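**Q** Quick one: sequence and predicted model below, then my questions.
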Amino acid sequence: MNHDKMTNISAKRGFLWPSFEIYSGVSGFTDYGPLGASLKNNIMQKWRKQYVSGEGFYEIEGPTVMPKEVLKASGHVDNFTDPMTKCEECGEVFRADHIIEEVIGEDVESLENEELDQIVIDNAIKCPECGGKLSNIWNYNLMFKTMIGAKGDKVGYMRPETAQGIFILFKRLERFFRGKLPFGVVQLGKAYRNEISPRQGVIRLREFTQAEAEIFLNPKDKSTPKFSQIADEVLRLNSQDVQINNSEPLEITAREALDKGIVANEMLVYQLYLARKFLNEIGIPNDVLRFRQHLPGEMAHYALDCWDVEVKTDKYGWVEIIGIADRGDYDLTSHSKYSNDDLNVFIEYDEPKTVKKTVVKPNLSKFGPIFKGDSPKVKQAIEESDVDEIKQAIANDGKYVVSLDKDYELTSDLLLFEDVEEEISGEKIVPHVIEPSFGIDRIVYSVLLHSFKETDAKDYFKFAPSVAPVQVGIYPLVNKEGPREIAIEITDKLRESGFKVEYDVSGTIGKRYARADEIGIPLAITVDFDSLEDNKITVRNRDSEAQERIAIDEIKDYLEEYYK
């Protein structure tokens, strides 16, 4: 791998360009040129093929601007922060954990700000720009804030992830899937994080593309029927124990990882496998991939288990490109609490069950005279409340308070508790969520890096056929009447058939082959004067440079077989 040479060719040939270049640029943004946009779209379509077509998930699309209430409930308003420090001399700001890691060579992401301050002091860490003194570290919220509406009285944020748009649609999605768990919903699109000091190109962007799947399932059953198909697949796992003991990664089967409790459940192991399968198919080999489990100190507060898929790079070391987490019921429970809407699923039992339960009723002889016309709504409120909570409040405070348009105090003499038997056919549960979250821009970078090949003869991108930004080049041997018309006709017909085709008549055929190889076109078709006589063309393979003659009327079938 060669980051510097790859990025130079990417910029020269139209894959990745700096944004706002004629205005001196802004860090944390990037433009995808013609070939970069095509590569990125192909990767996204490949992702859709795996998760929408292959797994039977459905895709939704929601707004990229969200009201504050949504992100308050999700925890982003209060907790979506990075540690920040500022140079007291030049005024430059930095992400504190990053500049510390550059100096001491250790991961400090999970440490508290006070601990980071002490490391700065102990290691005499100074401003990377001017050598000045750094300020105490504080938390900086990464969301882009905006105002919704002309009056400016409603606060909004650019969404920091696509996942929340799925969670807040849960009631409608649950009905769409007819209440049957498990089901999966995906969203691909832009997300925004106002990074403190992004200095890593497409690895750390302020505007980026995510592809996320939210898999809703019964917390008592996180199995998947597809696990048996991948149980013997060998996974390379950097578990918590491996990292803590600084030992070699585990090379174990999916079944062993589950049986030994290294990965929490079948669905999570299956998602690890799917992530690796996807990356392999777009050209990232296993020997530059690893699965790393989050350490206890870095595990998100909502996560029951979380693994990163990381790729090896020569410039940035190991880089996270996918996160796969068991988020439990955190998101649905939190949105249910903040919205006062039930976000649950009714699970029907195989056979009805008889259960004993305590119910609370109003003592009507006293209830009506006290609450008068408000009695019906107070009665409904207590019947919908948790009986144990009512009992606990009366035991602790001597009263239970119902908050509606105003507060209503209920003492024990106003309530009757009764033990009853009831036949129930099922129960309401809050589903758990397993989430594979793909950073598409980082994956594009990884594909570019690991598809880039250097040989004595040429430097070129060896893209997997499924993601190559251009599928075939069409070249008349010379730009003259005869071969040129046939080449144009072939180009038009292949484009009508849905192939991405480049037509090029500039320079010698050798230079055109070299340009095609450099940008990763897998196949080149050359039309020569013999084509006028035998109705055949020459197909050249990018990697082997082998050539073969095939009939013009067989080109479409040949390409369809190659790209199948």
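**A** Here it is on my side, so go on.

**Q** Please make it C-alpha for all contacts and neighbour counts, starting now.
**A** Fine.

**Q** what about residue 270, neighbour count?
**A** 19 (other Cα atoms under 10 Å).

**Q** List the residues that contact the closest residue to it other than its chain neighbours.
**A** The shortest distance from residue 270 to any non-neighbouring residue, by Cα to Cα, 6 or more residues apart in numbering, is to residue 227 (6.2 Å). Counting by Cα atoms under 8 Å, 6 or more residues apart in numbering, residue 227 makes contact with 266, 267, 270.

**Q** wait, which of those residues is closest to residue 251?
**A** Distance to residue 251, by Cα to Cα, is smallest for residue 270 among those, at 16.0 Å.

**Q** Check the gap between residue 392 and residue 198 for me.
**A** Applying Cα to Cα, to the nearest Å, the value for residue 392 to residue 198 is 51 Å.

**Q** Likewise for residue 467?
**A** 28 Å.

**Q** Give me the more crowded residue out of those two.
**A** Neighbours were counted for residue 467 and for residue 198 using other Cα under 10 Å; residue 467 has more, 22 against 18.

**Q** Touching, that one and residue 282? I think so.
**A** Yes: counting by Cα atoms under 8 Å, residue 467 does reach residue 282; the two are 6.4 Å apart.

**Q** Give me the common contacts of these two.
**A** With Cα under 8 Å, 6+ apart, residue 467 and residue 282 have common neighbours residue 43.

**Q** then this one, side by side with the first:
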Amino acid sequence: MTEQLRELARRRGFFFQANEAYGGVSGFYTYGPEGAALKRNVEDAWRDRFVTREGNMEIDSPTVTPEPVFVASGHLDGFDDMLVECAECGESHRADHVVEDETDIEDAETYPTEKVADIIADHDLACPSCGAPLAGQPVEEFNLMFDTTIGPGSGQPGYLRPETAQGMFTEFPRLKEYAREQLPFGVAQIGAGYRNEISPRNALVRAREFTMAELEYFVDPEGEGPDLDRVADVDLPLYPADAQAADGEEYVHLTPREALEEGVVRGEWVAYFLARSKEWFERVGVDMERFRFRQHLPGELAHYASDCWDAESEIDGGWVELEGVASRTDYDLSKHAEHADDTFTVFKQYDEPKTVERATVDPDMSYLGPEFGGDAADVADALEALAERDRAAFDGSAEQRSADSSSGETPREDQVTVEVEGEEYTVPTEKTGFSVEEVTESGRHVVPHVVEPAFGVGRAVYTVLAHNYHEDEVEGETRSVLRLPPEVAPTTVGVFPLMDKDGLGERAQDVAADLREAGLSVTYDDSGNIGRRYRRQDEVGTPYCVTVDYESLEDDTVTLRDRDSTDQVRVDVDDLADVLPSLTGGDRDFEDL
């Protein structure tokens, strides 16, 4: 973002560092009056597209989450960034950012810490704060979650959520009931996330508290895909992994169906949400000439994801991630099923009952109890889960051992080994009560797969401001203007009296009050000459201005001014409440007036 726009953001109340009266803390921002309205409008546009129009449900879960949730999700073990600390000044930095800022390497975050430390040493990279050499300093993993305590005293450990997604996963057993166990269905959430960033930077791009808008879309892995005809004409600017590996910036422009047929995008739902995302970004004002979808490289693709694309925007020569669209398979629900005391499946009814073979166990608790004590019940549960997953593990027959030997595998014994909380337990096969029976089933339980479009709201706001900030010349003067789409502009219309005398002010106040009553966002301004008032509204992106003048007192018409063209027309006061919504909604062009 240019310095002019940063200054505008502070001066006009879009966003500024929080708690500046106390020195402030990096990574925390307050949205001022204009920014809060812009952010709210961006969120409402997201909700309209991904909740209302898609027929999904929305929830609002707590931001403080107990520790077991993040044990199950893997955040406690793997939600890390690479940290390097300067021995001279003591400042901590993102090691991968230091590498990317000072070398030609673009994806240092995908490298192991040892390799990043070697790159820092090989390139003699220095501390960004004081210039001291960083060579030889250890590069370590740093967990980004803010921890807290729930309850008095030592209480229960908890964390501020780093994403909204886990709230939707943990509540799945109840949410599936609201969806009548009919796949697919989507659950959305807009809310705050917290990450203890090592080195926050670029204003709203990398903050420690931020707003996310996430959709978890639960699908049957064997079910029907989306209706791609609904997005048939959407042109996707794709930057595939193979193009990145070739060090090129050659994008391919494909429709969702073409991207699937050519194997560029894996998964119909991923292709569908890429298209819906592009439509939404264009709708809120992201410049499509500076926008792309970049596919995750093999080294950065999460182990549970089958495909992931980042929506990125170009700002000041660099690319900023705005959204990730990931196919998360059944990882999340399966992990919570392992740790929680609830069911994370959906019952899928068959058209007709089926007779199938079902592996079961009936453990001999008179053996398990004395042998394993308090862990006996957990061992029994683990045996049951193993029978469902891998019945061959219970086959300790001589024929099987012979087959194992012939294939070069270690022969199996007449025993089964299961793992409970990291510890292995061995049980004689005969004590497991293992059997395979024919049963007639009316359906089966399915672990849904998840497709996740996850948006950073602050980053979208930042991009919309950057892409719509312009400077032009009006009447011989340089004008700063935000050409925001009317739908997301903080204010719809500014109302001014030509001057505050002869009853013009009172009439303008009445016009403003009537427009507010009609549900429009209105600002009133009678300070300074009319040209200055226009410039103030241009700077904050107000698409239209209404001026009450002496002619208004005679015929009850006003001057309506368009922000982008600066053209003006006369409109009846009584028509304003209808004309303005038709303009902001795109049903009518200003030229039509």
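**A** It's in. For clarity, every value in this text was computed on a predicted model and none was experimentally measured.

**Q** And the TM-score between them?
**A** Between these two chains, after superposing, the TM-score reads 0.93 (TM-score structural alignment, normalised by the length of the first structure); 555 aligned residues with a Cα RMSD of 2.7 Å.

**Q** Out of the contacts of residue 227 of the first structure, flag the one nearest to residue 176 of the first structure.
**A** Lowest distance from residue 176 of the first structure to those (Cα to Cα) belongs to residue 267, with 22.1 Å.

**Q** what about that closest one, neighbour count?
**A** 21.

**Q** can you tell me which residues contact it?
**A** When contacts are counted by Cα under 8 Å, 6+ apart, residue 267 of the first structure touches 222, 223, 224, 227, 434.

**Q** Among those, pick out the one closest to residue 445 of the first structure, please.
**A** Closest approach between the contacts of residue 267 of the first structure and residue 445 of the first structure, by Cα to Cα: residue 434, at 25.7 Å.

**Q** any chance you could map the helices in the stretch 201-350 of the first structure?
**A** For the stretch 201-350 of the first structure, helices defined by DSSP state H, counting those that start in this stretch occupy the ranges 227-230, 240-244, 254-259, 266-281, 330-339.

**Q** Looking at those, which is nearest to residue 51 of the first structure?
**A** For the helices of the stretch 201-350 of the first structure, proximity to residue 51 of the first structure was assessed by Cα to Cα; helix 266-281 is nearest, at 9.0 Å.

**Q** Can you tell me what residue 551 of the first structure aligns to in the second structure?
**A** Under the alignment by TM-score structural alignment, residue 551 of the first structure pairs with residue 572 in the second structure.

**Q** Distance of the nearest residue in space to its match that is not next to it in sequence relative to residue 361 of the second structure?
**A** If the residues on either side of it in the chain are set aside, residue 572 of the second structure comes closest to residue 557, at 4.2 Å by Cα to Cα, 6+ apart. Separation of residue 557 of the second structure from residue 361 of the second structure (Cα to Cα): 84 Å.

**Q** how near is residue 515 of the second structure to residue 33 of the second structure?
**A** Plainly put, residue 515 of the second structure is 19 Å away from residue 33 of the second structure if you go by Cα to Cα.

**Q** Those two: who's more crowded?
**A** Using other Cα under 10 Å, the more surrounded residue of residue 515 of the second structure and residue 33 is residue 515, with 20 against 13.

**Q** Can you tell me the element that one falls in?
**A** Residue 515 of the second structure belongs to helix 504-517 when assigned by DSSP states H and E.

**Q** what about that helix, distance to the chain center?
**A** Relative to its parent chain, helix 504-517 of the second structure has a centroid offset of 41 Å by Cα atoms, centre = their mean, to the nearest Å.

**Q** How about residues contacting it?
**A** Contact partners of helix 504-517 of the second structure, identified using Cα under 8 Å, 6+ apart, comprise 495-499, 521-524, 526, 547-550, 553, 573, 576-577.

**Q** cool, stretch 449-457 of the second structure as well?
**A** Stretch 449-457 of the second structure is contacted from outside by 39, 42-43, 210-221, 269-270, 273, 322-331, using Cα under 8 Å, 6+ apart.
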